[in-house]
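Novice: this is a predicted model, with the sequence first.
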Amino acid sequence: MEAKPCSDSRVIHTSLVLPPDTNHYDNIFGGKVLAYLDEVAGISAMKHCQTAVVTASFDSVDFLNPVKRGDAIRVEAFVTWTGRSSMEIFAQVSSENLQAGTKQLTATSFITMVAVDENGKSIPVPGVIPETDFEKELNRTAPQRQQLRQIRKKNEFTQMIEP
């Protein structure tokens, strides 16, 4: 299986933030942003491995700036690193006030997707080739993030509150 450049998996999604997408402060719902992140990361992963994928984890998502009603929201993602069947996707959310022409960073996250076959079993994925300095840095630091995910998963509360 031949490795692929990060750029092959790049996905950009832009939407207009409309009133049903917003809370009482006219900011986009956080859950709507998470749904965009999940969708765009999934498309990016599928472009990379050319098969179905499932979401395995989201690293923390910090909302840095609000996205207001009437703004354009932009979600960009690409595969930064791969394991045997898992792919780490870097995603960045930004917004643009279309009337003022101002842009701001809204959120960033790393999402892990796993390639699966028609029976839901994990399957191998191609490696990734970082090209830009930013992609190279994300790729270089990915094993550390993977290790932290594994530690977090071991330490997570894995029991139901009430049996």
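Specialist: Cool, the structure landed. These figures come from a predicted structure and were not determined experimentally. Numbers count the residues shown, from 1 in each chain.

Novice: drop to CA atoms for contacts and neighbour counts, all remaining ones
Specialist: Noted.

Novice: in the chain, spot the strand with the most residues.
Specialist: Determined from DSSP state E, the single longest strand within the chain is strand 102-115.

Novice: off-centre distance for that strand?
Specialist: With Cα atoms, centre = their mean, to the nearest Å as the basis, strand 102-115 stands 5 Å off its chain's centre.

Novice: now it: buried residues?
Specialist: 105-115 (16 or more other Cα atoms under 10 Å).

Novice: which strands and helices sit next to the one helix or strand residue 47 maps to?
Specialist: Assigning secondary structure by DSSP states H and E places residue 47 in helix 30-49. Packed against helix 30-49 by the contact rule (3 or more Cα pairs under 8 Å, 6 or more residues apart in numbering; DSSP states H and E) you find strand 11-16, strand 53-58, strand 72-82, strand 86-97, strand 102-115.

Novice: pasting the second one now:
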Amino acid sequence: MQKSKPISYSRTTITELMIPSYANFGGKIHGGILLSLMDKVAYACASKHAGAYVVTVSVDGVNFLQPIEVGELLSLHASVNYVGRSSMVIGIRVVSENVKTGEQKHTNTSYFTMVAKDDSGKPTEVPMLELEDQADVRRCLEAIKRKQLKEAYKDDFDNEKSSMHLEDNLHLLTNERVIIK
């Protein structure tokens, strides 16, 4: 295994034409199709960096910013933003392009956490990450901050959940669209 790899080594772009069978009942590209394509580009990017089989362990921040139309070209740009011992955070930027007008729109950004596995299925160490420019440094620092905030949120929520008493919190349902039977 190489000791380290630059981000540019595993940077990956997949471009695919959005066809009618990808559309939902509203005529836009189905979110599930988009998630599948994002998982595919995350796998390609992470496995190239790791030099190993990888699995998806979490997906953060899938926000559908704009609809994607049938007939547009969809480009999914992925890069390794952060590496742990066996895990990698893959940043994905999705851009659709109207081939007739050339208009491009940023439709999604997401972060997939992938873990490298050895032949026996156990997590295996990945190469360190070589940050090549200021944008790489920024994305890596943002990934570290997202990781810290995610851990803090999980801890806070677990603490709230374990100390929550149903009768003390029923007032939270007062202005919600629920009926208790």
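Specialist: Done, it's in. This structure is a prediction, so every number in the text was calculated from the model and none was measured.

Novice: still on that earlier bit, which of the helices and strands packed on helix 30-49 of structure 1 sits most buried?
Specialist: Ranked by mean neighbour count, the helices and strands packed on helix 30-49 of structure 1 are led by strand 72-82 with a mean of 25 (mean count of other Cα atoms under 10 Å).

Novice: average separation of that one from the aligned part of structure 2, please.
Specialist: Strand 72-82 of structure 1, aligned to structure 2 and superposed, deviates on average by 0.6 Å (mean Cα distance after the TM-score superposition for structure 1).

Novice: how far does that strand sit from the chain's center?
Specialist: 6 Å.

Novice: tell me, it lands on which residues of structure 2?
Specialist: Aligning strand 72-82 of structure 1 against structure 2 (TM-score structural alignment) gives residues 73-83.

Novice: what comes into contact with the matching stretch?
Specialist: Contacts with stretch 73-83 of structure 2, where a contact means Cα atoms under 8 Å, 6 or more residues apart in numbering, come from 7-8, 10-18, 37-38, 41-42, 45-46, 49, 88-99, 126-129, 136, 139-140, 143-144.

Novice: with stretch 35-46 of structure 2 instead?
Specialist: Contacts of stretch 35-46 of structure 2 (Cα under 8 Å, 6+ apart): 10-14, 54-56, 76-80, 88, 90-92, 112, 114.

Novice: CSV please, covering the helices and strands packed on helix 30-49 of structure 1 and showing distance to residue 151 of structure 1.
Specialist: Putting the helices and strands packed on helix 30-49 of structure 1 into CSV (distance: least, Cα to Cα, whole Å) gives the following:
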stretch, distance to residue 151 of structure 1
strand 11-16, 29
strand 53-58, 13
strand 72-82, 18
strand 86-97, 16
strand 102-115, 15
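
Novice: Validate this expectation: residue 157 of structure 2 resides in a helix.
Specialist: Yes - using DSSP: H, G, I helix; E, B strand; the rest coil, the secondary structure at residue 157 of structure 2 is a helix.

Novice: around it, how many other residues sit close by?
Specialist: 12 (other Cα atoms under 10 Å).

Novice: cool, residue 32 of structure 1 as well?
Specialist: Other residues within reach of residue 32 of structure 1, judged by other Cα under 10 Å, total 12.

Novice: how about it, what's its match in structure 2?
Specialist: Under TM-score structural alignment, residue 32 of structure 1 pairs with residue 33 in structure 2.

Novice: is it true that that match touches residue 24?
Specialist: No - contact criterion Cα atoms under 8 Å: residue 33 of structure 2 and residue 24 do not qualify, at 9.5 Å.

Novice: what residues are up against the residue nearest the centre of structure 2?
Specialist: For structure 2, residue 111 is the residue whose C-alpha lies nearest the centre (Cα atoms, centre = their mean; 2.6 Å). Neighbouring residues of residue 111 of structure 2 by Cα under 8 Å, 6+ apart: 59-62, 89-92.

Novice: alright, calling it a day.
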